[in-house]
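> Below: sequence and its predicted model.
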Amino acid sequence: MNIDWAALASVFGVSLVVTVALVGLFTLGITGLARLVPSAQGGGGGTLARTGAYACFALCAGAVAYGIYLIVA
């Protein structure tokens, strides 16, 4: 049995980077939703934060869907 250590290290490095990036992106989405404060004047305060949070969640869902696609295909 011969193990290709370079390929194993490459897979480990890529999966570590992608995992940290996905967790960071999801954390940004949670933080964006947590910082929403209702505006005293009833205006659209927080619309940008909500849109950014939803964009982070959409990117996370897209990355997970792509990972599932790679496993199935």
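Arrived safely.

> going forward, measure contacts between C-alpha atoms and count neighbours the same way
Noted.

> Where is the longest helix in the chain?
In the chain, with assignment by DSSP state H, the single longest helix is helix 5-34.

> From the contact counts, what lies against it?
helix 47-72 (3 or more CA pairs under 8 Å, 6 or more residues apart in numbering; DSSP states H and E).

> Buried residues in the helix it packs on, which are they?
Of all the residues in helix 47-72, those buried under the rule 16 or more other CA atoms under 10 Å are 49-50, 52-57, 60.

> And here is the other one:
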Amino acid sequence: MHPDWTARGEVAAVSVGVTVAVVVVFALGLARLEGARAQQGGTSALGLGQATLCFLVCAAVVAYGIYLIVPQFH
């Protein structure tokens, strides 16, 4: 039995890439949220909407990962 190193490398590369992407999107969401709060002492609707969209994207990626891992969901 020989392991398929190419497939393992692809899985590792995709895992690292998605992890970095989710961290970046989450950080952008936090930055937009902070920026929305800092504008004129109130809350910017556009900044809040952008932050919400970033957090929803992160939640969707996490939910998709859980869907792929748990066999009862298939």
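Alright, I've got the coordinates. None of the values given here were measured: they were computed from a predicted structure.

> What's the TM-score once they're superposed?
With the length set by TM-score structural alignment, normalised by the length of structure 1, the two chains reach a TM-score of 0.86; 70 aligned residues with a CA RMSD of 1.6 Å.

> Let me know the distance separating Ala36 of structure 2 from Asp4 of structure 2.
According to CA to CA, to the nearest Å, Ala36 of structure 2 and Asp4 of structure 2 sit 48 Å apart.

> quick one: which of the two has more around it?
Each of Ala36 of structure 2 and Asp4 has its neighbours counted (other CA atoms under 10 Å); Ala36 has more, 21 against 8.

> ok, the more buried one - contacts?
Counting by CA atoms under 8 Å, 6 or more residues apart in numbering, Ala36 of structure 2 makes contact with 42-48.

> Quick check: the farthest pair among the residues you listed?
Greatest spacing in these, by CA to CA: Gly42 and Leu46 (12.1 Å).

> Gly49 of structure 2 pairs with which position in structure 1?
Alignment note (TM-score structural alignment): Gly49 of structure 2 maps to Thr51 of structure 1.
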